[in-house]
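Asker: no sequence for this one, just the structure:
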């Protein structure tokens, strides 16, 4: 028998709404809030009256920029909902949300099907193992086709789609759905908020029975209990079907597909029922796993200096590329979703508001109450929780305590950053933080008036605190302050926030992209001797290095035999080589894609030290790179352009002029969809150019896909223009 607390946890659903931009994700969220009685008026994106898109920039632009959390109740269950951005520039917001969610609803446009960012967020959910159900939206649009949308889900995302509804009517005459599980019709009359349940229309009964049979067969193929019943009775009952769909969804063996029109409020109640029936509760997901902290803070002990706890996490390193913890499995610890277990929570968002600093938490275990002292296991310091807030987008309801499974915001935690772990002081734990993508576009920023320089520095620090995918640095050559982000729109939003919300007038330089350097042809036998004598103990270190191309980012190995270089000095050589990666010989860009082997070396009895070998590693690798055949890499993006068929030729010519390589094209509902790989640097200003070429009817999306070797003309420009080094990641 479950305890009362377990029953409460079983009634919680932590889910996100994922979609490509303009698929109707925010409208779905607004209709959910309206259907659950959380709001009493339907918010509209085009009117700027939505609950979750509350930021002035979101309302002006008509898109979601920042993830927003809301809570609502449905059928005795509490739904903690996060509405996520759909634009690729804000994919890091989605990443942080997915890290703390137990399930998700993926929204697809019934006309467009799977779009580029739909695919990206789906892959992100795959990486985090988040179960999903799919909602095919906008069935009332001209050209809407549920079967075509489902086919695109199957072909591009490769799940097993389990369609549980059949539309009643098409396009403008779409009025409801047939529930294939219960074999009933749900019809929404014009102006009505709730569906009327009834018999399946006679004209759709045969098709409904056929599709129900296909659903039964698909489920029986993959679920033992459904297969057993199907073999015995040649059918699967509704309760068995629901249980099988629940197991398949939570196990990742299938994706339940529903349909509707959120704008016309059709299909939302069945979607909520599906969330409750199929998506997992905190009790249904595996216990959270983290790195056990050796020698953590005990009650009554003084807090160590910042970072001391992280130094005590044995065999735990912060991966520089993804920001994720790589943990030795022997030192990990699990925490169940139990309110009586030691407290542990992950910080997934920080917002600095005029009324204070809000720290958003997903609580994985234990209980936290107002006034409690918690331990920041990453910073290594104690924090006091002043208030606990149940979040309703930009509005909050104060509560006295929060338990495992909750998503809340707390006030009073002053220094915890995104990705930090808050835990019980006497039971420290470090949870894996969400990954942080590397910035690819940069602009120089400066205050218009010298008197505002200090305010600009504070504003940039606040931006970087709220959004880890923004990086701020100073160009060592020009002295300029450089802001780096995930794309033009990302930087536009950040600069506008500096101007409007933070009250600083700024000038910005033209955007520049992040270049990289890599090894095209390696070298071996590069000898570097570091000798320094200036009185007293000297410095001596000799290293022999071999450099070769590598498919990953960087790997270091030692082939030294006979103990000619002690192990502690080998580690110092590796650290020096990593230091040398910051600036390559072509244009000072970061170096990636190489393997360095320490093949030999020499030491001095008195003058050798770790510092000497680190210096030798740094300068030795720089010398080796100058001897290598180096290649300049530029970031490229997959661009999907949707235009009227009549102007396809002009669009192809424009893409070719921007060094684009067309990879595919198709026709959808009278529009041509062209996919191409284009250097990111060539996309600046493309939006305006496309609108001009298509009389405002063309749209495009761009998704960064990695780096490619740049042509000679770009290499020459990259070498001459040292300012592009400011775009290099942190």
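Answerer: It's in. Computed from a predicted model, the values in this text were never measured in an experiment.

Asker: CA atoms for contacts and neighbours, from now on please.
Answerer: Will do.

Asker: Could you pull out the helices in the stretch 351-500 of the chain for me?
Answerer: 453-466, 488-500 (DSSP state H, counting those that start in this stretch).

Asker: name the helices or strands packed onto the host helix or strand of residue 185?
Answerer: Under the criterion of DSSP states H and E, residue 185 resides in strand 184-187. Applying 3 or more C-alpha pairs under 8 Å, 6 or more residues apart in numbering; DSSP states H and E, one finds that strand 184-187 contacts strand 176-179, strand 196-198.

Asker: would JSON lines of these with distance to residue 258 and mean neighbour count be doable?
Answerer: Listed next are those as JSON lines, based on distance: least, C-alpha to C-alpha, whole Å; neighbours: other C-alpha atoms under 10 Å:
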{"stretch": "strand 176-179", "distance to residue 258": "9", "mean neighbour count": "24"}
{"stretch": "strand 196-198", "distance to residue 258": "17", "mean neighbour count": "13"}
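
Asker: just so I know, which of those strands lies nearest residue 227?
Answerer: Within the helices and strands packed on strand 184-187, the stretch nearest residue 227 is strand 176-179; the backing value is 21.3 Å (C-alpha to C-alpha).

Asker: The structure to be compared is supplied as follows:
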């Protein structure tokens, strides 16, 4: 742990059901954590009962693995300019297995923040799916370097029965699709260097997690280089792409022709197909002859095995998937020393040359302590949590006096700041923990005793002038909400305490008290189902009742106010005139993605707004400049809008004029805040107010025969289909559509009913769109939504008229 060049912090990321946890088993078995016989079947990283029952990962799970490796495996690393000295060929891989279901994307974000590399798993049959793209986009946003594992190759060979060239074409298409995503989202970010995936470089592996075999091209290049007495690197380059070999002439060319066979097909697929077909035919005599030829030694007990057990054993001995993945991870993913050089600028909010930033860039164990906590992990001690994160600088020791800074902390202030001694540090080992007295920079860590001071995430430091590390940006939004209540009124205190624990336990879930109701908001139906189950069984431990799920809407405006809206304070000494108008959609998205923030330099932000969105540069420099607490006063209005007390989105308020009494006694908050709020509400009502609703991107994989059922269900649910593509070499189609979140409840069940269970849908939050109709007209769709929300919140049935907010001169 003290040798940072020997550490790899990695996440395993993929679409749901592409085989992450199954493959991770082989890495655990390679490190001796589980037996080789259990790999692929045990799913050891699924530590929760519901994960084992549903067969999907729900929470990201961390484990630290120690490996001693063959020096030949890491030889390319020692030859590279970046590698550090030392003959010790032992490594630590801090691995986080993350969920693939879109509802748990926030767990992926929390995992990526504390790692430097990602092993992306893609199912060779399904190829790149919607969540593959989502997790890759998240990884690149955090400057995480990817390697690729193409899984389930056995199904291409036996189920689809592809020949050599068809399989090569399918694999090349999958890798090309991943590279298109990488080039799209890493555009302009040169800090990481080249992220292109290329099997001939060794950063792509192929295999079958379930059958425990796998390889990268170096596996075969190493074998043939010694056999043919040729250069390993040169031979490896010929095993991918347009390199063709003529067995008779013993010659290579790049154009093919009669007698020439593609290098990948000849030297990789030919022996692979042959042994799999022999094992499939179960001709033991031929199996043992071939295993001798390829150098696989079987014990007497292993020779007695039959069927799948024999196949797994032979293939695992010949091409162990754990070795193929481990080589890729060690050689092609960066150590903390390399990664923190280019990740620090992205992660640290403070000056790039202060002690904290320098300590992080150098990954210096002697520097000031800088730890980022990305999530809270429940412990066996009821109601307590371990704060899981990464040591970017300094060394964590028990009893160390630290500054615990929450997301609201601002340098020089005491808000969201606590100064405490660390109780103890541990490292997570799947479902258990290991006690370590000191944990230096470059490692992941779990801290006990600080869960009282942080809700979900934060920064821990010993440096008095340290700034926060950037808050994580999630790819999903908590747009589905339910109201929860207790069955017995006496259990209410337990529910409140349980909700506080639930908020800690999940990076995304939001627990609020709104209009007399306790609200739990999640990313989708499954996310909410898991959260509510945890609330009832783990956190509150009392029976609860819940409402039907409802959707979060937002309020906006669609035109510029047709008048200036005046509001006066109760004592008439404070007067404010405002107007409202819509912000450009792309600009609103930039704010949500953190490209435009209040913390930015005002001139830099104004230039960006003027160049990209035609803002008047003089006006743009005035944003967030008001020092009369107006931004704080307007917060109340923007968090609870005039239509139905939902958040506002994409609204620009113009402060046209203001009159303030010179005596501070006459301009206190009690006078300023209500007047400001009324003026802003009036401005919205004069700017053609509208409601915006959240929209899912729906990706459905379905055979051609069942496509009609998909179209029927989507059309009934206001779905807009915008793309239909056929999977390469398969009768499966990918249908992409936009569907309002409000229409998504029961969608999966109805779709499976209409298609006989043949359709596989995935819904991910994509964007906000205007709900048709005028919300002030109760007969329109928007009007009925506003009425329904107001009734649910116990407000008057109709939106108060403009006269209620406007004052006369």
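Answerer: Thanks, I have it. Every value quoted in this text rests on a predicted model; they were computed, and no experiment measured them.

Asker: Tell me how the two chains score on TM-score.
Answerer: Overlay of the two chains. TM-score (TM-score structural alignment, normalised by the length of the first structure): 0.77; 620 aligned residues with a C-alpha RMSD of 3.7 Å.

Asker: would TSV of the helices of the stretch 351-500 of the first structure with distance to residue 279 of the first structure and mean neighbour count be doable?
Answerer: Listed next are the helices of the stretch 351-500 of the first structure as TSV, based on distance: least, C-alpha to C-alpha, whole Å; neighbours: other C-alpha under 10 Å:
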stretch	distance to residue 279 of the first structure	mean neighbour count
helix 453-466	30	18
helix 488-500	32	18
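
Asker: got those helices as CSV, with distance to residue 167 of the first structure columns?
Answerer: Formatted as CSV, those follow (distance: least, C-alpha to C-alpha, whole Å):
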stretch, distance to residue 167 of the first structure
helix 453-466, 43
helix 488-500, 37
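
Asker: out of those helices, which comes closest to residue 91 of the first structure?
Answerer: For the helices of the stretch 351-500 of the first structure, proximity to residue 91 of the first structure was assessed by C-alpha to C-alpha; helix 488-500 is nearest, at 10.1 Å.

Asker: what span of the second structure lines up against the lengthiest strand in the first structure?
Answerer: Scanning the first structure for the longest strand, with DSSP state E as the assignment, gives strand 629-644. Counting by TM-score structural alignment, strand 629-644 of the first structure pairs with residues 688-703 of the second structure.

Asker: Show me how far that stretch is from its chain's centre.
Answerer: Relative to the centre of its chain, stretch 688-703 of the second structure is centred 20 Å away, using C-alpha atoms, centre = their mean, to the nearest Å.

Asker: ok now do residue 545 of the first structure, which residues does it touch?
Answerer: 524, 525, 526, 527, 596, 597, 598, 599, 600, 620, 621, 624 (C-alpha atoms under 8 Å, 6 or more residues apart in numbering).

Asker: per the alignment, it corresponds to what in the second structure?
Answerer: Checking TM-score structural alignment: residue 545 of the first structure goes with residue 579.

Asker: Let me know the distance separating that match from residue 682 of the second structure.
Answerer: 8 Å (C-alpha to C-alpha, to the nearest Å).

Asker: With residue 442 of the second structure instead?
Answerer: 53 Å.

Asker: Those two: which is more packed in?
Answerer: residue 442 (33 against 29; other C-alpha atoms under 10 Å).

Asker: secondary structure class for residue 583 of the first structure?
Answerer: coil (DSSP: H, G, I helix; E, B strand; the rest coil).

Asker: corresponding residue for it in the second structure?
Answerer: Checking TM-score structural alignment: residue 583 of the first structure goes with residue 640.

Asker: Quick check, its match in contact with residue 677.
Answerer: No. In this structure, residue 640 of the second structure is not within contact of residue 677 by C-alpha atoms under 8 Å, at 10.1 Å.

Asker: Between these two, tell me which one has more neighbours.
Answerer: Between residue 640 of the second structure and residue 677, residue 677 has the larger neighbour count (other C-alpha under 10 Å), namely 23 against 16.

Asker: Not counting sequence-adjacent ones, nearest residue to that one?
Answerer: residue 637 (5.4 Å; C-alpha to C-alpha, 6 or more residues apart in numbering).

Asker: Can you tell me how far that neighbour is from residue 679 of the second structure?
Answerer: Distance from residue 637 of the second structure to residue 679 of the second structure, by C-alpha to C-alpha: 10 Å.

Asker: more crowded one of the two?
Answerer: residue 679 (27 against 22).

Asker: any idea whether that one is helix, strand or coil?
Answerer: Residue 679 of the second structure is classified as helix under three-state DSSP.

Asker: Next up, the contacts around the aligned partner of it in the first structure.
Answerer: Residue 679 of the second structure maps onto residue 620 of the first structure when the alignment is built from TM-score structural alignment. Residues near residue 620 of the first structure by C-alpha under 8 Å, 6+ apart: 526, 527, 528, 529, 543, 544, 545, 577.

Asker: at 6 Å what do you get?
Answerer: Residue 620 of the first structure sits next to residue 528 when contact means C-alpha atoms under 6 Å, 6 or more residues apart in numbering.

Asker: can the contacts of residue 545 of the first structure go into a markdown table with extra columns for secondary structure and distance to residue 513 of the first structure?
Answerer: Listed next are the contacts of residue 545 of the first structure as a markdown table, based on DSSP: H, G, I helix; E, B strand; the rest coil; distance: C-alpha to C-alpha, whole Å:
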| residue | secondary structure | distance to residue 513 of the first structure |
| --- | --- | --- |
| 524 | strand | 32 |
| 525 | strand | 35 |
| 526 | strand | 32 |
| 527 | strand | 35 |
| 596 | strand | 27 |
| 597 | strand | 31 |
| 598 | strand | 33 |
| 599 | strand | 36 |
| 600 | strand | 38 |
| 620 | helix | 29 |
| 621 | helix | 26 |
| 624 | helix | 26 |
